[in-house]
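S.K.: Generate coordinates for the sequence data below:
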Amino acid sequence: MPSLTDFSATALTGEERSLSEFAGDVVLVVNTASKCGFAPQFEGLEALQQQFQAEGFTVLGFPSNQFKQELSEPQGISDYCQKNYGVTFPMFATIDVNGRGAHPVYQWLRSEAGGALGSAVKWNFTKFLVGRDGHVIKRYGPQTEPAAIVGDIEAALAD
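M.R.: Just a heads-up that it's a prediction; the model follows:
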């Protein structure tokens, strides 16, 4: 059965990155969109990154324009995230999160999480908490503020 670390993705800067570099970490994977009403969550996501990175935690941002709310240029996305929210966590190239063209990471995340929220990603800023073993622990809807996930992150880091 695959885990998060079996995948790779293109970084916002254009290079291919193996997600195996996050092996053993607790990871929060988020589909982002700069023009979305939930974009202020970048601030909370960065706060989580700063609070827990020394303990082996990383946020991974995957911009998606499937909901027509992302900037078109990688540099524009990077500039927006840095200038407005001081984002330091890894950001990847724009991907699809649903449908036949969905990035393999999101095909896997959706199948791993399944459950009550169903398999389709309904909107931007859907979050997937992945444990140190590389498997999904929990899925959160877009309205879940990053600060509300702190307890689950602490529990995952303690495992």
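S.K.: From here on, just use CA atoms for contacts and neighbour counts.
M.R.: Noted.
S.K.: if I pick the residue lying closest to residue 10 once chain neighbours are set aside, what's in contact with it?
M.R.: Of all residues not flanking residue 10 in the chain, residue 16 sits nearest, at 4.3 Å (C-alpha to C-alpha, 6 or more residues apart in numbering). Residue 16 makes contact with 8, 9, 10, according to C-alpha atoms under 8 Å, 6 or more residues apart in numbering.
S.K.: Now rank those residues by neighbours and give me the top one.
M.R.: residue 9 (19 neighbours; other C-alpha atoms under 10 Å).
S.K.: another one to check against the first:
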Amino acid sequence: MKSILLMLAAALYGGAATDVHDFTITTIDGKEVKLSQFKGKKLLIVNTASACGFTKQYAGLQELSEKYADKVVVIGFPANDFGGQEPGTNAEIQGFCEKNFGVTFLLAEKSSVKGSDISPLFSYLTTAPNPDFTGDIKWNFEKFLIDEQGKLIHRFRSKVEPLSQELTSKL
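M.R.: Down below sits the predicted model:
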């Protein structure tokens, strides 16, 4: 099923999206959201997991989303690609995030961020030019900063905290 969706997405976008605003995502509660609705704001896209050493970054992501709400939209993408650290259902993940970290920022449905079933958005993000690096995601909580026009402008590995100067100075 996922490979059919990947082929459909590739056909729909002619094999190559021009920017992040070309994508539509499904939220953790099943609603479709066009990323083009966020034109004019930066996006911080993060692959997340509930049972990871970096899971505490949910708190920083929530604080960042509140503190910089006028500048950036945070979107978490739960993924079970690294050590089985996101085994729950969408409902379980959403409940965990709300209960433990007060998450109100946008969460996408659980998806794959690497491998043969990688989501089209993450396939684009891991290959899009940027001044930092390209290639596969190495672990949970990697961050992709997208500018107001939908272009990837920075990429951060997992250890970069959401409220670090390294990240916030780019907002």
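S.K.: Let's see which of the contacts of residue 16 of structure 1 end up in strands.
M.R.: The strands, defined by DSSP state E, take in 8, 9, 10 from these.
S.K.: What separation do you get for the first one and residue 152 of structure 1?
M.R.: Residue 8 of structure 1 sits at a distance of 25 Å from residue 152 of structure 1 (criterion: C-alpha to C-alpha, to the nearest Å).
S.K.: How about residue 80 of structure 1?
M.R.: Following C-alpha to C-alpha, the distance that separates residue 80 of structure 1 from residue 152 of structure 1 is 28 Å.
S.K.: next one: residue 46 of structure 1
M.R.: Relative to residue 152 of structure 1, and taking C-alpha to C-alpha, residue 46 of structure 1 is found at 17 Å.
S.K.: Between those two, tell me which one has more neighbours.
M.R.: It is residue 46, of residue 46 of structure 1 and residue 152, that has more neighbours when counted by other C-alpha under 10 Å, with 19 against 13.
S.K.: what's the helix or strand for the more buried one?
M.R.: helix 41-52 (DSSP states H and E).
S.K.: Neighbours of residue 148 of structure 1, how many?
M.R.: 11.
S.K.: What is the three-state secondary structure of it?
M.R.: Counting by DSSP: H, G, I helix; E, B strand; the rest coil, the backbone at residue 148 of structure 1 sits in helix.
S.K.: gap between it and residue 75 of structure 1?
M.R.: Residue 148 of structure 1 sits 30 Å away from residue 75 of structure 1, going by C-alpha to C-alpha.
S.K.: Would you map the strands across structure 1?
M.R.: With strands called from DSSP E, structure 1 shows them at 8-10, 16-18, 26-32, 57-63, 127-130, 136-140.
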